[in-house]
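Asker: model this:
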Amino acid sequence: MFVYKMDEDLSLKLIDLRDADSVFELTENSRDYLREWLPWVDSTVKVEDTKAFIQSCVKGFADNKSLTTVILYQAEIVGVAGFNSIDWSNKIASIGYWLGDKYQGNGIMTRVAKALTDYAFTELKLNKVEIRAAVDNLKSRNVPERLGFVEEGTIRSGEWIYDHFVDHVVYGILADEWVK
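Answerer: So this is what the prediction gives:
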């Protein structure tokens, strides 16, 4: 079982079906907050939807194509983060994340993204990590900016969210930049 402990309060654990009830409850409790930027919230209406998501995450991990974890803060699941994709041929990982609304403002996601980036470079020996965020999602954009990622460009109409497209800002950092 993959567990990545950052400190006494914060760790990442490979998501599994035993987490379904907690992840679904967190989604339910943060539904309005999450819906603004995440296109899957309205289609997650019962715990079985979360179980299906987790099963796809487990398969992605087994196929060595992704790594999805729950964020444990003081032993409680407070969000989900990981590598949405790992491109082994080009040595690039793409980080995705979300956090329950009542856990915002504690620096959790910046610490999580830092740990994932460290892991990508030191353990997986990748060359690049990317983070994409909607142009107007300032909280999400602040994470890679705080960590020194480079703004590489904008993907126009990068994601459909319910009834409109949003542009995505692409951030990236290379292994040799991270070490510095």
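Asker: going forward, measure contacts and count neighbours with C-alpha atoms only.
Answerer: Fine.
Asker: Surely residue 95 touches residue 115?
Answerer: No. Between residue 95 and residue 115 there is no contact under C-alpha atoms under 8 Å: 11.0 Å.
Asker: which one of the two has more residues nearby?
Answerer: residue 95 (23 against 17; other C-alpha atoms under 10 Å).
Asker: wait, what's in contact with that one?
Answerer: By C-alpha atoms under 8 Å, 6 or more residues apart in numbering, residue 95 lies in contact with 81-85, 113, 116, 129-132.
Asker: With neighbour count, secondary structure and distance to residue 29 added, can I get the residues you listed in CSV?
Answerer: Below are the contacts of residue 95 laid out as CSV (neighbours: other C-alpha atoms under 10 Å; DSSP: H, G, I helix; E, B strand; the rest coil; distance: C-alpha to C-alpha, whole Å):
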residue, neighbour count, secondary structure, distance to residue 29
81, 23, strand, 18
82, 26, strand, 21
83, 25, strand, 24
84, 17, strand, 23
85, 19, strand, 27
113, 21, helix, 23
116, 22, helix, 26
129, 24, strand, 30
130, 22, strand, 29
131, 25, strand, 25
132, 22, strand, 25
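Asker: okay, these in TSV with distance to residue 75 next?
Answerer: Below are those laid out as TSV (distance: C-alpha to C-alpha, whole Å):
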residue	distance to residue 75
81	16
82	18
83	22
84	23
85	26
113	18
116	19
129	27
130	28
131	26
132	28
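Asker: now, among the residues you listed, which is nearest to residue 172?
Answerer: residue 130 (4.3 Å; C-alpha to C-alpha).
Asker: Which stretches in this protein count as helices?
Answerer: Applying DSSP state H to the chain gives helices spanning 20-29, 31-35, 47-62, 108-122, 138-146, 175-179.
Asker: Now distance to residue 156 too, for those helices, in a markdown table please.
Answerer: Shown next, in a markdown table, are the helices of the chain (distance: least, C-alpha to C-alpha, whole Å):
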| stretch | distance to residue 156 |
| --- | --- |
| helix 20-29 | 28 |
| helix 31-35 | 20 |
| helix 47-62 | 27 |
| helix 108-122 | 24 |
| helix 138-146 | 16 |
| helix 175-179 | 27 |
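Asker: of these, which approaches residue 160 most closely?
Answerer: Short answer: helix 31-35, nearest of the helices of the chain by C-alpha to C-alpha, at 12.1 Å.
Asker: Please provide the structure for the following sequence as well, for comparison with the first:
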Amino acid sequence: MTDAPSTLQVVPDLPRLRVIEERDAPAVLDAFDDDAMRRQGTIRTLEEAQNWVSFMGGRGERLALALDLGGSMIGAVVVSSIDQENETGWFWYWMHREHRGRGWMSRAAVTLADYALTDMFLHRLELGHRANNPASGGVARAAGFVMEGVEREKFLVDGVRVDVHTYSRLVTDPWPETQRLPLDL
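Answerer: The predicted model follows:
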């Protein structure tokens, strides 16, 4: 493993990572009003968004971070299902539809993955994405995850069977060159 980048300067038009807060509920509700997000969960009311934010705020079993741009949440990157005994965690992320395609989620993912494998003392991070979502695979690879396999026809989406691509990143894997984002914990 090589050394992680040491310092990052905050650039005004660049997102940063911070802990998800109660004020993020309206942004979560707006993000989930998107067909592409329906598989992430069903959040249809502000109360459901507030419950999601409250659940994500719990420490220990997960670390959920908001991708913040100018004070507004535009995405989330999360390590959940943390198993301290085996030093593993499940890694996942989503981005608001208006902010996709800018490379910000790749930067957010590598930042949190680095943190989880060093400061949280995890050895292995795992993730999976639907094969019909290649952008998610691009984020995983940019964050240093290595594809391990395919779970054939795992999900039924709108009457069509969809494969899931599985990835992992180990603490011993090479550090990716993807630029990191500022991290405020």
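Asker: What does the TM-score come to for these two?
Answerer: The pair, once superposed, lands on a TM-score of 0.81 when counted by TM-score structural alignment, normalised by the length of structure 1; 167 aligned residues with a C-alpha RMSD of 2.2 Å.
Asker: ok, residue 159 of structure 2 to residue 140 of structure 2 distance?
Answerer: 27 Å (C-alpha to C-alpha, to the nearest Å).
Asker: Name the residue in those two with the higher neighbour count.
Answerer: residue 140 (28 against 7).
Asker: The more buried one touches residue 166, doesn't it?
Answerer: No. The criterion here is C-alpha under 8 Å, and residue 140 of structure 2 misses it with residue 166 at 9.8 Å.
Asker: center of structure 1, which residue is that?
Answerer: Note on structure 1: the residue nearest the mean C-alpha position is residue 97, at 2.1 Å, using C-alpha atoms, centre = their mean.
Asker: quick one: contacts for the corresponding residue of structure 2 for that residue?
Answerer: Under the alignment (TM-score structural alignment), residue 97 of structure 1 maps onto residue 93 of structure 2. When contacts are counted by C-alpha under 8 Å, 6+ apart, residue 93 of structure 2 touches 75-78, 105, 109.
Asker: Can you report how many residues lie near residue 75 of structure 1?
Answerer: Residues near residue 75 of structure 1, counting by other C-alpha under 10 Å: 11.
Asker: do the same with residue 10 of structure 2
Answerer: Neighbour count for residue 10 of structure 2, taken as other C-alpha under 10 Å: 12.
Asker: Distance-wise, check it relative to residue 18 of structure 2.
Answerer: For residue 10 of structure 2, the distance to residue 18 of structure 2 (C-alpha to C-alpha) stands at 13 Å.
Asker: Looking at structure 2, name the residue matched to residue 32 of structure 1.
Answerer: Looks like residue 32 of structure 1 aligns to residue 35 there (TM-score structural alignment).
Asker: my bad, should have said residue 22 of structure 1
Answerer: With TM-score structural alignment as the criterion, residue 22 of structure 1 lines up with residue 27 in structure 2.
Asker: which residues touch the residue lying closest to its match once chain neighbours are set aside?
Answerer: Once flanking residues are discounted, residue 27 of structure 2 sits nearest to residue 73: 6.0 Å by C-alpha to C-alpha, 6 or more residues apart in numbering. Contact partners of residue 73 of structure 2, counting by C-alpha under 8 Å, 6+ apart, are 24, 27-28, 66-67.
Asker: Among these, which one is most surrounded by other residues?
Answerer: Each of those was scored for neighbours by other C-alpha under 10 Å, and residue 67 scores highest at 29 neighbours.
Asker: hang on, isn't that one packed against residue 15?
Answerer: Yes. Contact criterion C-alpha under 8 Å: residue 67 of structure 2 and residue 15 qualify, at 6.2 Å.
Asker: so how far is residue 71 of structure 2 from residue 132 of structure 2?
Answerer: For residue 132 of structure 2 relative to residue 71 of structure 2 (C-alpha to C-alpha), the value is 32 Å.
Asker: And for residue 115 of structure 2?
Answerer: 22 Å.
Asker: swap in residue 57 of structure 2?
Answerer: On the measure of C-alpha to C-alpha, residue 57 of structure 2 and residue 71 of structure 2 end up 18 Å apart.
Asker: now do residue 64 of structure 2
Answerer: According to C-alpha to C-alpha, residue 64 of structure 2 and residue 71 of structure 2 sit 17 Å apart.
Asker: Residue 30 of structure 2 now?
Answerer: Per C-alpha to C-alpha, residue 30 of structure 2 is found 15 Å from residue 71 of structure 2.
Asker: and what of residue 77 of structure 2?
Answerer: Residue 77 of structure 2 is 16 Å from residue 71 of structure 2, by C-alpha to C-alpha.
Asker: same question, residue 21 of structure 2
Answerer: 11 Å.
Asker: cool, and residue 18 of structure 2?
Answerer: According to C-alpha to C-alpha, residue 18 of structure 2 and residue 71 of structure 2 sit 10 Å apart.
Asker: Go ahead and name everything in contact with stretch 118-129 of structure 2.
Answerer: Contacts of stretch 118-129 of structure 2 with the rest of the structure, by C-alpha under 8 Å, 6+ apart, involve 84, 86-92, 113, 116-117, 136-137, 164-172.
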